[in-house]
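**Q** any chance you could fold what I've pasted below:
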Amino acid sequence: MSSSTAAQSTVLVVDDEKALAAVVASYLTKAGHRSIKAHTGPEALTLARAEDPDVVILDLGLPGMDGIEVCRRMRTFSDCYILMLTARGDEVDRIVGLTVGADDYLVKPFSNRELVARVQTVLRRPRASRKAVPADIRVFGDLRVDSDGRRVWVAGHEVHLTRTEFDILDALTSRPQMVVSRRQIVDAVWDASWVGDDHVVDVHVANLRKKLGDDSDEPLFIVTVRGVGYRMASR
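**A** As a prediction, this is how the structure comes out:
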């Protein structure tokens, strides 16, 4: 990822509706970001490789190569924050988008102010620490979490998580003896001002479990507390 600050961050806007992409990019530029635009899936992937954006605003309904496939391919080389734009009612597609690596979604039509606020929120998340201090290593059986370096290992093998997946795991492992509610996870990962469906947490936790090789029925690491949220299994 680039080392830009939030005020200098690069945001890639991907939408085949050129007028909409131009309006969104204009709002982002006014908010202090460097905004670039793409109108097709292949163009988006090329720009993402060349420009290393901090955030990608990605329309799900792109012609040819749709947003889900763009997201899947982008996740093979980038950990940028991906905010997917979806049409109202496309619940299944939103879940699929989150499953392949999108961090969040916004339903069209949306307020440009809300979109800019979502971008500002994620850019306030801490980056990997470069301080020369001992790493905060949290151990849960075969799972090791380096909070400072934002790295995760299972049975000695490194597991690559998206930023949102790591932030959720970080929130859970920072309070290992406590049950963390979905709302508390939202407040920790997105922030208290975020407005959206708490169901997004469940989708990301399912992705996280899959990458960790965890089983929700017989969990080694992340335990579901029904009706409340999640906690870490005993160390």
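**Q** okay, CA-based contacts and neighbour counts for the rest of this
**A** OK.
**Q** count of residues packed around residue 52?
**A** For residue 52, the tally of surrounding residues (other C-alpha atoms under 10 Å) stands at 19.
**Q** that one and residue 32, how far apart?
**A** Residue 52 sits at a distance of 17 Å from residue 32 (criterion: C-alpha to C-alpha, to the nearest Å).
**Q** and residue 43, by the same measure?
**A** 24 Å.
**Q** apart from its chain neighbours, what residue comes closest to residue 106?
**A** Leaving aside its sequence neighbours, residue 106 sits nearest to residue 85 (C-alpha to C-alpha, 6 or more residues apart in numbering; 5.1 Å).
**Q** residue contacts, that neighbour?
**A** Residues in contact with residue 85 (C-alpha atoms under 8 Å, 6 or more residues apart in numbering) are 57-60, 105-108.
**Q** from those, list the buried ones, please.
**A** The neighbour-count test (16 or more other C-alpha atoms under 10 Å) applied to these identifies 57-60, 105-106 as buried.
**Q** coming back round to it: so which of the contacts of residue 85 is the closest to residue 37?
**A** Closest to residue 37 out of these is residue 57 (9.5 Å), distances taken as C-alpha to C-alpha.
**Q** the structure of the following sequence is requested for comparison with the preceding one:
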Amino acid sequence: MRKILIVDDDQKTRTLLKTYLEKNQYEVRLAHNGESFLSEFQRYTDELSLVILDVMLPDTDGFALCKIVRQRSNVPIIMLTASSDETDRVVGLELGADDYIGKPYSPRELLARIKAIHRRTGLENTAPPRFYRFLGFTLDCVERTVVDAHGELVALTGLDFQLLKYFVEHPGDILDRGILSEETRGRDSGPLDRSLDVQISRLRLRLNDDGKQPFLIKTVRGAGYVFSADVIASQI
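**A** Model prediction:
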């Protein structure tokens, strides 16, 4: 069950999020104000796996909705706020929100937050693949190992493995530096932080991926990185 209810008064934002999340196998319900949100919430309360609340709405605010939701349900809540004021974030968390994200944000960042919450609540990939195979390599999520086409073990650090695992879970997606840093280190990387670039260079070296003309992990200038190989995921 991965049904998400989103309330946002901006039609373009609602449409963008619905399209993006549905491409990632989520069912999405939309509301444009507090009244329509409460109607949808009452209808789908027992089916929802997540609620996303915009703080600023034409007829109410996300804090009031958060309070109502938490009185009726334990469904996870993400707050969307355009304010840089820490008070807004603290208030939302105190009212029972599970996470917040500041505007502007990318759909990929929001997706990462959604997946993190679903992992914590046991709703994300309840039966995840054990193996990911690409270009002769096999990544084993249980043993946390990678072997090449000759069955030789590829020497990777824990961070290297986590980074590669995230890449093979999102083949073909352009992944920005912030998401990659958060997934591997639990924090965003600053503009002068080159540790992620060093890690990717090391991972390319371990996979015999030419740093000058990489065929596995490609750099998308100004956007991030993309894992370009075809990936087959399986339990066996």
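**Q** that older thread, out of the buried ones among the contacts of residue 85 of the first structure, which is nearest to residue 139 of the first structure?
**A** Nearest to residue 139 of the first structure among those is residue 105, at 32.0 Å by C-alpha to C-alpha.
**Q** so where does the closest one fall, helix or strand?
**A** In this structure, residue 105 of the first structure sits in strand 104-108 according to DSSP states H and E.
**Q** residues making contact with that strand?
**A** Contacts with strand 104-108 of the first structure, where a contact means C-alpha under 8 Å, 6+ apart, come from 82-88, 94, 98, 115, 200.
**Q** determine which two of those residues are furthest apart.
**A** The widest separation within the contacts of strand 104-108 of the first structure, taken as C-alpha to C-alpha, falls between 82 and 88 and amounts to 18.5 Å.
**Q** and these two? Which one has more around it.
**A** Using other C-alpha under 10 Å as the criterion, residue 82 of the first structure and residue 88 rank with residue 82 on top: 29 against 11.
**Q** show me the helices in the first structure, by range?
**A** With DSSP state H, the ranges of helices along the first structure come out as 18-30, 41-51, 67-74, 91-99, 112-123, 163-173, 182-189, 199-212.
**Q** so in the second structure, which strand runs the longest?
**A** When the second structure is parsed with DSSP state E, its longest strand is strand 48-54.
**Q** how far away from the center of its chain is that one?
**A** Remark: strand 48-54 of the second structure is offset 15 Å from the chain centroid, using C-alpha atoms, centre = their mean, to the nearest Å.
**Q** burial of the alignment partner in the first structure of residue 13 of the second structure, as a residue count?
**A** Alignment note (TM-score structural alignment): residue 13 of the second structure maps to residue 20 of the first structure. Neighbours of residue 20 of the first structure under the rule other C-alpha under 10 Å: 13.
**Q** map the residue nearest to residue 106 of the first structure onto the second structure.
**A** With TM-score structural alignment as the criterion, residue 85 of the first structure lines up with residue 80 in the second structure.
**Q** if I look at its match, how far off is residue 112 of the second structure?
**A** Distance from residue 80 of the second structure to residue 112 of the second structure, by C-alpha to C-alpha: 14 Å.
**Q** also residue 217 of the second structure?
**A** Separation of residue 217 of the second structure from residue 112 of the second structure (C-alpha to C-alpha): 20 Å.
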